[in-house]
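[1] fold the stuff below for me.
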Amino acid sequence: MRLGLIGLGRIGAFHAETLTGLGVDLVVYDPAPGVTERVADKYAAKPEMSITHVLDAGIDGLVIAAATDAHPELIIAGTERGLPVFCEKPVARGATEAADIQRRTSDARVQIGYNRRFDEAIQRAKHAVESGELGRLHTIRSTTMDPAPPPAAYLEGSGGIFRDCSVHDFDTIRYVTGREVIEVYATGSDRGDEVFARIGDASTTAAVLTLDDGTIAVVSNTRYNGRGYDVRLELHGSADSIAAGLDDRWPMRSAEPGVTFPAGTPHDFFMDRFLDAYRRELAAFTELVAGERESPCTVADAVEAGWIAEACTTSLREHRPVRIDEVKQ
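    Here you go, the predicted model:
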C-alpha cells in the first residue's frame, strides 16, 4: 500500500513513523524548507516537491496532517481524485465550512482523526452504555486538561479552545452515548498568557451539555494543568458507573490518608496518553483504503462535534444557553 502524507510537523512526523511501522510505503511533502527531506530520509519515504506531485505519485490514499486552514482544500483534492482520505481534525476552522465539505465529499471514503474513538478504555465505556449495564445514563463528565498552552501562533489560528480542544470531548460524548447534544451553556476565563485576552479566547472553560435523552454532560478544559495531561471520561448511570482515564498515570494527588493511588508518573503529553489509540486509528485507515471497512469517523461526525463547539463559542461570548439548531446552517 502506498499513501501520500502531507504535513510533517509534530503529528505528521509521528504518523510517518506509525505508517512505516504498518508496512506502508510513503510519499511525503511539507512546505517548510528541509522538512520533507529530513522525514523522507528517516522513514525511507519518497519526498515530493508539492501537493500536486504527491497526488500524482500513484498513491492509494491520502493522509492530511497539514495546518487546519489547508484541510478543506486537501480533502476536496483527494476525494476528487477518488482517493480515500484521512484528515486530522478539524475538517475546517469553522463548522459552516466543514458542513460545506460534507456536502461535497463522500463520507464513506473520508476518515477524520478523532483518535479517542480508538482508546481501549473509551471503547469499553461505550460498550458499557450499549449493553445497558449502567442503567439509565444521567451524568457524564468529560475532561481535557493540557499541562501548558500551545505556542501563540498556533492559538491564533486554532479557532478557539472549544473548536481546538473541547471538540475532542464533544466527539467522545457523541461516540460513547450514541446521542446528540441539543443545548449548551458555556463559561470561561482568559487567565494566563496575554494572548488569550488579545485573541478573544479562553484558557479555561466549562460547558454543560444537554443530550436529546435528557442526560447532562459537563465538559471541563484548560491550557494550564500543572500536574500533567488529564483526559478522563466518567459515565454515571442508575445502575452503575464507569470511567476512562483513571490509571496509575492519572495526573492527580489524593488528599485521603493512606491512599497511594495514583502511584505512577503523570501523563504529560497527548501522544503519551493516546499512543496506542493513534496507532489503531491509522491501522483502521489502512483497512479503509483496502476496502475492508467503512469510515470509523466520518465528516458528518466531525461536523456534528463542530456545531457543538460553535454553540459553546457563542454561549461563552453572549453569556446564555444556546441550542444546537440555532447555530446549524
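
[2] please make it C-alpha for all contacts and neighbour counts, starting now.
    Noted.

[3] surely Q102 is in a helix?
    Yes: looking at Q102 with DSSP: H, G, I helix; E, B strand; the rest coil, it is inside a helix.

[4] what's the local residue count around it?
    Using other Cα atoms under 10 Å, the number of residues around Q102 comes to 21.

[5] how about E73?
    Neighbours of E73 using other Cα under 10 Å come to 12.

[6] and the spatially most central residue of the chain, how close does it get to V63?
    Nearest to the mean C-alpha position of the chain, by Cα atoms, centre = their mean, lies Y114 at 3.8 Å. Applying Cα to Cα, to the nearest Å, the value for Y114 to V63 is 14 Å.

[7] to which secondary structure element is the residue nearest to T18 when sequence neighbours are not counted assigned?
    The shortest distance from T18 to any non-neighbouring residue, by Cα to Cα, 6 or more residues apart in numbering, is to R279 (6.2 Å). Element membership of R279, judged by DSSP states H and E, is helix 275-289.

[8] next, the structure of the following sequence, for comparison with the previous one:
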Amino acid sequence: MLVGLLGAGRIGAWHARFLSGHPLVRELLIGDADPRRAEALAGPLGARAADPEAVLAAGLDAVLIATPTATHAELLLRAAEAGVPVFCEKPVAADLETTGRVRERAAKTGTPVHIGFQRRFDAGYAAARLALRDGRLGDLHRVHLVTADPAPPGAEYVRSSGGIFRDCHIHDFDILRWVTGREVESVTAVGANRGDGYFAASGDVDTSAAVMVLDDGTVATMQGSRYNGAGYDVRMELAGTAETWVVGLDERAALRSAEPGVDWPSGDAWANFWERFEPAYASEIGTFLDVARGRADSPCTVDEAFEALLVAEAAALSLREDRRVRLAELR
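    So this is what the prediction gives:
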C-alpha cells in the first residue's frame, strides 16, 4: 500500500513509526507545513518526505491526518471526496456545526473514514466491554473515569486546544459510550485552576470533574488533572451488582496505597500516553489499514466522533454556565 501521512508533529511521528514498520505499507509519504520537520521524520524511517499537496496527489491507497485541529475538516473531506480512505486524529473539527457538516459530506462519498480513538483498541477496555455484555458484572450501577497527565501541555497548545473537555476528556466520553453501550443524557461539570495562569487566561481549567447520567439511569463520574505528579493515570471503574472491574489497574498504575504493609502497585508509573497505549496505537493502525483495504468496517466513524464531541460540548457549557446540561439541548 502507498500510504500518506500529513503532519510530522508529536502524534504524527508516533503514527509514522507504526506505519513504516507495517508489512502492508509498501511506501510511506510524509508531508508537513514545515518541510524540514517532514524530512527529519522521514529519513530515519526509510520514508519519503514531500509537499503536503504532492502527498495528496500521489495516488494514495490511504492517508492519515495528524495536522493541527483547524485543518482536519478540510483535509478529511478532500481525501474522502477523492476516494482515499482516511484516518483523522480527533477531533474532526473544533465545533459541532462543522463536525455535522463533515459527517454529512463524508457519508455521501462512501469513502471509509476512521477517527482516532485509540482506547477502543486497548485490551483492558475491550475486556471490560465484553465482561459487561456477558453479564459478569451483573447490572451496572456506577462508572468512574480518570484521565490525569503528569505535566501540563504548553501555553500555545492550551490556547488552541478547545479546552480540557474537548481536548482531553473527549477520550473518556468516547470510551464511556463504547464500553457501556449507552448514551449520555446529561452532564454537570466543574473545574478549577491550581497551576499555571495560562489555563485561566485561555478560558480553560487544569483540574476537572463531571457527573454524567446515562440514558438508563446509570451514574458516571469523571475527574482529570494536568498536574498529576505521580505519573500518567488513565483508569475506568465499572461497578455492577456482581463484580467491579477496573481498566488501567496494573503494576504501573500511578497509585500508592496508604495502608501499612501494602506495596502494590510497585512498578514505575506510566510516564505518558504513548507509552501507556503503545499496543493500542499499533492495533488501531492495523485495523485502519484493513479498513482501507475493504477488509473491515471502521469502529470509529465520524458519527461516533460527533457523539463524543456532543458530550464534550455539554460539559464545557455546564462549566461555563454552572448548571446541569441535557444533551437534548445541543442535539
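
[9] report the TM-score for the pair.
    The TM-score (TM-score structural alignment, normalised by the length of the first structure) is 0.98; 327 aligned residues with a Cα RMSD of 1.0 Å.

[10] what about the longest helix in the first structure?
    Secondary structure of the first structure read by DSSP state H shows that its longest helix is helix 299-318.

[11] how close does the very next helix or strand once past it sit to the second structure?
    Per DSSP H and E, the first helix or strand lying C-terminal to helix 299-318 of the first structure is strand 322-323. Aligned to the second structure and superposed, strand 322-323 of the first structure gives a mean residue distance of 0.3 Å (mean Cα distance after the TM-score superposition for the first structure).

[12] give the aligned range of the next helix or strand after strand 322-323 of the first structure in the second structure.
    Once the chain leaves strand 322-323 of the first structure, the next helix or strand it forms, by DSSP H and E, is helix 324-327. Using TM-score structural alignment, helix 324-327 of the first structure lines up with residues 327-330 of the second structure.

[13] got the contact list for the matching stretch?
    Residues external to stretch 327-330 of the second structure that are found in contact with it (Cα atoms under 8 Å, 6 or more residues apart in numbering): 184-187, 310-311, 314.

[14] what is the burial count for the counterpart of P262 of the first structure in the second structure?
    Mapped onto the second structure by TM-score structural alignment, P262 of the first structure lines up with P265. Applying other Cα under 10 Å, we find 16 residues neighbouring P265 of the second structure.

[15] nearest residue to P265 of the second structure in space, please, no chain neighbours.
    E251 (4.6 Å).

[16] can you verify that neighbour is assigned to a helix?
    No: according to three-state DSSP, E251 of the second structure belongs to no helix; its state is coil.

[17] and the strands in the second structure, which stretches?
    Ranges of strands in the second structure, per DSSP state E, are 2-6, 27-31, 48-49, 62-65, 86-89, 113-116, 140-148, 184-192, 207-214, 219-225, 233-240, 244-247, 325-326.

[18] list the buried residues for the first one?
    Right, the one you point to is strand 2-6 of the second structure. Across strand 2-6 of the second structure, burial judged by 16 or more other Cα atoms under 10 Å covers 3-6.

[19] what packs against that strand?
    For strand 2-6 of the second structure, the elements it packs on are helix 10-20, strand 27-31, helix 52-56, strand 62-65, judged by 3 or more Cα pairs under 8 Å, 6 or more residues apart in numbering; DSSP states H and E.

[20] dump the residue contacts of A206 of the first structure.
    Contacts of A206 of the first structure by Cα under 8 Å, 6+ apart are 186-188, 218-221.

[21] kindly reformat the buried residues of strand 2-6 of the second structure as JSON lines containing distance to V86 of the second structure.
    Formatted as JSON lines, the buried residues of strand 2-6 of the second structure follow (distance: Cα to Cα, whole Å):
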{"residue": "V3", "distance to V86 of the second structure": "10"}
{"residue": "G4", "distance to V86 of the second structure": "9"}
{"residue": "L5", "distance to V86 of the second structure": "10"}
{"residue": "L6", "distance to V86 of the second structure": "11"}
